[in-house]
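Undergrad: one predicted model, sequence on top.
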Amino acid sequence: MSKRVFTEGTEHIESTEQHSQNHAVIILASGLSQRLGQPKQLLVKNGEPLITDMTRLATTTNPQVIVIVIPDNHCLIASTMTELANQYPTVQIVVNSQADTGMAHSLSLGIETIVALETTSIDRVLIMGVDQVLLDEPHLTALLAGKQTVVASRYHSWQRLEKHQNRDEKVSDIIGLPLAINYKLLRQWQPELIGDKGFRHLIRELSADQIGEIDNDQLSYDIDTPEQLAFARKLGWLDS
């Protein structure tokens, strides 16, 4: 499969190709945003839908394919994704007709799409969500530069970062998306991805030397509730 670069500047292109040309991307964007009350995929950042912004961010890693899993029966999201797929030939859209069953099914659909490409040159898969509004290219580059079987993001919860939180209260760090994972291992795990049961429990079963972590508390700020959305807009992370 030919490689396409969507960033400007020769120096950056050379760096991206050196580290990232052997991976695929899955963007999990089929959530129904029930707590938020509106599709988070269509929140606006820098004048365009958040799902578009995240897709453009994914293209900076120069993947062989970007698989975007979206919910069924949502015309505006589908229209936005069709436009992106026409613009970027590496983008493939997958519709999840069972979006209410949980993230695991979306991930399984994404894996199936990559497997169907029948390419032998993909070593890793970068898995992203759609609502970590402060996610940036350097973090994705750091994930892909890791050598462990799984290289995951590490950050605190919203509650830990709120000023009124008791500093003595113990709140576990989050080890999660985005993450880069060995493609063969991901395929082995696919049959166990059912409903809300993702692969966090599978990652915990790996030995310590198989797991890398990249710290980034900016990733704590995802958008799940109206209060979090208002906070993000107040700070200018999302357009009003």
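TA: Sure thing, it's come through.

Undergrad: when you work out contacts or count neighbours from here on, use the C-alpha atoms and nothing else.
TA: Will do.

Undergrad: would it be right to say that Ile68 lies in a strand?
TA: Yes - Ile68 forms part of a strand when assessed by DSSP: H, G, I helix; E, B strand; the rest coil.

Undergrad: count the neighbours of it for me.
TA: Ile68 has 28 neighbouring residues, counting by other CA atoms under 10 Å.

Undergrad: ok, the one 5 residues further on next?
TA: When neighbours are counted by other CA under 10 Å, Asn73 registers 11.

Undergrad: for it, helix, strand, or coil?
TA: Put simply, Asn73 is coil when judged by three-state DSSP.

Undergrad: relative to Ile51, how far out is it?
TA: Remark: distance between Asn73 and Ile51 (CA to CA, to the nearest Å) = 17 Å.

Undergrad: again, but for Leu134
TA: Using CA to CA, Leu134 is found at 13 Å from Ile51.

Undergrad: those two: which is more packed in?
TA: Legend: neighbour count by other CA under 10 Å for Leu134 and Ile51, higher for Ile51 (27 against 15).

Undergrad: residues in contact with the host helix or strand of that one: which ones?
TA: Using DSSP states H and E, Ile51 sits in helix 50-59. The contact list for helix 50-59 (CA atoms under 8 Å, 6 or more residues apart in numbering) reads 5-7, 25, 27, 29, 40-45, 66, 80-81, 84, 130-131, 133, 136-137.

Undergrad: hold the first one in mind and look at this next one:
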Amino acid sequence: MKTGLIILAAGSSSRLGRPKQLIEFQGKTLIQRAVEFAVKSKTDSLVVVLGWNPQLIQSGFDSTQTPSVINENWEEGMASSMQVGLRFLMEKEQLDQVILMLCDQPFVDTKLLDQLILAKKKSGKGIVACAYSDTLGVPALFDQKYFEEMLALKGSEGAKKVILKNRKDVFKVDFPLGEIDLDTEADIEKLKDLKI
């Protein structure tokens, strides 16, 4: 099974007022952490999707070693960034499945990414999604049978739409720390106070 992985890092962090991709957590930028965990995982290929100020964001990780692609239409919303990443990986190789992750969920790690791959294999379901805050979301793994549906999303629609539409084919992995993402300075302060 060939597994691709897309790290979404295209947003401008408008609510935060500074690029969250470059926020430091445990001594590394969020984008660097995301890339390092992804590289160590059992995935076969990965791509970082950039959008807003790509050169600046590339300074936050080793972009000579990690493929990245720029979504010129990043302002249209998450759907277009995911699609740019998915097309990039599909052109490179015959993918069986793809994991979608964001760079601003600081507690996503290699163990969780590998857990998604294993859960899909064991459950036989087409989608494995993380469960937190009474919802299902990313990081999530999608079988190739959902690629068309993912490529048909519009604007701010994200992978969650595909997950919720196909609930019967979803296996969920509990990931309570998935609710922590960084949209405001208060979120970042809270993160510093967390003893994990």
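TA: Received it, and whenever you're ready, just let me know what you need. None of these values were measured; they are calculated from a predicted model.

Undergrad: coming back round to it: flag every buried residue along the helix holding Ile51 of structure 1.
TA: Leu50, Ile51, Thr52, Asp53, Met54, Thr55, Leu57, Ala58, Thr59 (16 or more other CA atoms under 10 Å).

Undergrad: make CSV from the residues you listed and add distance to Val95 of structure 1 to it.
TA: CSV is the format used below for the buried residues of helix 50-59 of structure 1 (distance: CA to CA, whole Å):
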residue, distance to Val95 of structure 1
Leu50, 18
Ile51, 14
Thr52, 16
Asp53, 19
Met54, 17
Thr55, 16
Leu57, 21
Ala58, 19
Thr59, 20
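
Undergrad: matching residues in structure 1 for the longest strand along structure 2?
TA: Longest strand in structure 2 by number of residues, with DSSP state E as the criterion: strand 135-143. On structure 1, the counterpart of strand 135-143 of structure 2 by TM-score structural alignment is residues 174-182.

Undergrad: next, the mean deviation of that stretch compared to structure 2.
TA: The superposed stretch 174-182 of structure 1 is, by mean CA distance after the TM-score superposition for structure 1, a mean 0.6 Å from where its aligned residues fall in structure 2.

Undergrad: how distant is that stretch from the center of its chain?
TA: How far stretch 174-182 of structure 1 lies from its chain's middle: 9 Å, per CA atoms, centre = their mean, to the nearest Å.

Undergrad: please enumerate residues in contact with that stretch?
TA: For stretch 174-182 of structure 1, contacts defined as CA under 8 Å, 6+ apart pick out 123-129, 140, 143-144, 149-157, 200, 213.

Undergrad: list the buried residues for the one helix or strand Glu148 of structure 2 maps to?
TA: Taking DSSP H and E as the definition, Glu148 of structure 2 sits inside helix 147-151. For helix 147-151 of structure 2, the neighbour count (16+ other CA under 10 Å) marks Phe147, Met150 as buried.

Undergrad: repeat for stretch 223-236 of structure 1
TA: Ile223, Asp224, Thr225, Leu229, Ala232.

Undergrad: now do stretch 73-87 of structure 1
TA: Ile77, Ala78, Thr80, Met81, Leu84, Ala85.

Undergrad: map the third one onto structure 2.
TA: Right, Thr80 of structure 1. So, by TM-score structural alignment, Thr80 of structure 1 is matched to Gly60.

Undergrad: residue contacts, its match?
TA: Gly60 of structure 2 touches Gln21, Leu22, Thr29, Ile31, Gln32, counting by CA under 8 Å, 6+ apart.

Undergrad: and the last one, what pairs with it in structure 1?
TA: Residue mapping for Gln32 of structure 2 onto structure 1 gives Thr52, with TM-score structural alignment as the criterion.

Undergrad: so Leu5 of structure 2 touches Val49, yeah?
TA: No - the pair Leu5 of structure 2 / Val49 is not scored as a contact, 10.6 Å apart, by CA atoms under 8 Å.

Undergrad: number of residues surrounding Leu126 of structure 1?
TA: When neighbours are counted by other CA under 10 Å, Leu126 of structure 1 registers 27.

Undergrad: can you find the partner of it in structure 2?
TA: Alignment note: Leu126 of structure 1 maps to Ile99 in structure 2; criterion TM-score structural alignment.
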